[in-house]
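>>> Pasted the sequence and its predicted model underneath.
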Amino acid sequence: MALEQATLAGGCFWCIESAFNSVEGVVKAWSGYAGGHLDNPSYEAVCKGDTGHAEVVRVEFDTDKLSYRDVLEIFFALHNPTQLNRQGNDVGTQYRSAIFYHDDSQKHQAEQIIAEIEDMEIWPDPVVTQIEAVDNYWQAEDYHQDYFKQNPQNQYCNMVVAPKLAKFKQKFASKLKQN
C-alpha cells in the first residue's frame, strides 16, 4: 500500500471528513486545523476567527486505489469553491476553501485542476480556493473525529451534513467503500 496525505479546507470539517471516510481507498480522514499562527489551537479559539486557522480534513489514502487528483475532484464536489470565507451559513476565515499541499506535485496538481475548473466555467463566479503549503497542522479535539457518525441526532448534522452526504454518496456511488 502506497500512502499519501492531503489536507483540505472546504467549510465545516464534519461534512468533508464524513464524506472522505466513506470513499474506497481512504485509510482515514481526520478533522483538524491548519493555516494559522497559533500552536495547538482549540475549536473555540478557531471559531473566534482570529487564529488564522481553517477547519481542515487530513485525508490519508492509498494511491494504488485513489489518486491525488481523485481526492481533489471529490473535494471540489463537496463544497462551493467560489464562496470567500464561507460555506452556506458558516461564515469566517476558518471556513475558507483551501488546499494545503504537502509537496510540489500536489501544488502543481491543485493549480492544474483549478485552472481546468475555471476553463470549463463550472461555476458562474471565480474559484477562490487558496493553495498553500501545509506548514502547521493540528488534529482537532477527539470529540470532532467521526462527529457525524457519533452524533446523528445533532441538529446541524441533520440539516446540513446529512443532505450534503446523501448528495455526495449518490454522485460518487462507484467510489464508496462496500460495507
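Done, it's in. As the structure is a prediction and not an experimental result, all values here were calculated from the model.

>>> only C-alpha atoms for contact and neighbour calcs from this point on.
Will do.

>>> if I read this right, Glu60 contacts Val27, doesn't it?
Yes - here Glu60 lies in contact with Val27, judged by CA atoms under 8 Å, at a distance of 5.5 Å.

>>> the more surrounded of these two?
Remark: of Glu60 and Val27, Glu60 carries more neighbours, 19 against 16, as counted by other CA atoms under 10 Å.

>>> which residues are contacting the one helix or strand the more buried one maps to?
Element membership of Glu60, judged by DSSP states H and E, is strand 54-62. With contacts defined as CA atoms under 8 Å, 6 or more residues apart in numbering, strand 54-62 is touched by 1-13, 16-17, 20, 25-36, 46, 93-96.

>>> Mind checking which of the residues you listed are in helices?
Phe13, Ile16, Glu17, Phe20, Val46 (DSSP state H).

>>> Make a markdown table out of those residues and add neighbour count.
Listed next are the ones in helices among the contacts of strand 54-62 as a markdown table, based on neighbours: other CA atoms under 10 Å:
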| residue | neighbour count |
| --- | --- |
| Phe13 | 27 |
| Ile16 | 28 |
| Glu17 | 25 |
| Phe20 | 27 |
| Val46 | 22 |
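
>>> Check these against Lys169 and report the nearest one.
Lys169 lies nearest to Phe20 out of those, by CA to CA, at 10.4 Å.

>>> here's the one I want to compare it with:
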Amino acid sequence: MKRIVLAGGCFWGMEAYFERLNGVVKTEVGYANGDTKEPTYKEVCSNTTGHAEVLDINYDPERISLETLLMHFWKVIDPTLLNRQGGDVGSQYRTGIYFVDEADVPTIERSRDEEQKKYEKPIVTEVLPLDYYYPAETYHQMYLKKNPGGYCHIKLD
C-alpha cells in the first residue's frame, strides 16, 4: 500500500472523484500542512490555520500508479490558480501534492513539469512533504455520497 495526499480545492469533490478509481483502496478527507493541531472545519475556513483541505489516498501501486493518480489530479484542477478552485476561495483551497515517501518526488516533479507545458502561466501547486495531517469531521467523509446534490467544482460524470 502507498499513500499520497492531494489538495485540489473543496475536498468533497476530490474524494468523490478519486474514490471511484480502480486501485484506490481508501480515501479520507482532512486538513494538512497548517500551523494548528486538530483544526476544525470552521477554523480552517477562517483562513487563520494555514491548513489546506486535502484528500488522503491509500492506493495499491500494483493496480494504479502514482503517475496515473497525478494524471487524474491535473485533470480536475486548474494548477495556475492560487488559493481557489471553482467557486471556492481561500488559502484552504490551494492546490498541493503532499508526499510521505521521498522516493515519489521525482515522479511528482516530472508530472508537474509535463503539465506545465500546457499552460502559459506558472503552476502554483505546492509540492511538499506531508508535515501534518488531521482527519476532517465525520460529516465531511464521503459527503457527496451522503448528499448527492451537494456542491462540487469537479465534473463527476
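Yes, it's here. What you see is a predicted model, and the numbers here were worked out from it, not measured in a lab.

>>> hmm, which of the contacts of strand 54-62 of structure 1 are the buried ones?
Buried members of the contacts of strand 54-62 of structure 1, scored by 16 or more other CA atoms under 10 Å, are 4-13, 16-17, 20, 25-36, 46, 93-96.

>>> now, which of the residues you listed lie within strands?
4-10, 26-34 (DSSP state E).

>>> tell me which element Arg69 of structure 1 is part of?
Arg69 of structure 1 belongs to helix 68-78, assigned by DSSP H and E.

>>> Specify the angle between that helix and helix 13-20 in degrees.
Helix 68-78 of structure 1 and helix 13-20 are oriented at 130 degrees to each other (axes from the mean of the first three to the mean of the last three CA atoms, to 10 degrees).

>>> List the buried residues of helix 68-78 of structure 1.
Neighbour-count burial for helix 68-78 of structure 1, with 16+ other CA under 10 Å as criterion, is recorded at Tyr68, Val71, Leu72, Ile74, Phe75, Phe76, Leu78.

>>> The last one against Lys167, yeah?
No - taking CA under 8 Å as the contact criterion, Leu78 of structure 1 and Lys167 are not neighbours in contact, 9.1 Å apart.

>>> give me the number of residues near Tyr143 of structure 2?
Tyr143 of structure 2 is flanked by 18 other residues according to other CA under 10 Å.

>>> Over in structure 1, tell me which residue corresponds to it.
Using TM-score structural alignment, the equivalent of Tyr143 of structure 2 in structure 1 is Tyr147.

>>> what sits against that match?
Contacts of Tyr147 of structure 1 (CA under 8 Å, 6+ apart): Trp14, Ser18.

>>> Ok, Phe11 of structure 2 next?
By CA under 8 Å, 6+ apart, the neighbours of Phe11 of structure 2 are Val29, Gly30, Glu53, Val54, Leu55.

>>> which non-adjacent residue is nearest the third one?
In other words, Glu53 of structure 2. Nearest non-adjacent residue to Glu53 of structure 2, counting by CA to CA, 6 or more residues apart in numbering: Tyr31, 4.9 Å away.

>>> One more: the last one?
Using CA to CA, 6+ apart and skipping the chain neighbours, the partner closest in space to Leu55 of structure 2 is Val29 (4.6 Å).

>>> Looks like Trp123 of structure 1 contacts Thr82 (just checking).
Yes - using CA under 8 Å, Trp123 of structure 1 makes contact with Thr82 at a distance of 7.4 Å.

>>> Who has more neighbours out of the two?
Thr82 (17 against 13).

>>> Okay, and the alignment partner in structure 2 of that one sits in which element?
Under the alignment by TM-score structural alignment, Thr82 of structure 1 pairs with Thr80 in structure 2. Assessed by DSSP H and E, Thr80 of structure 2 sits outside every helix and strand.
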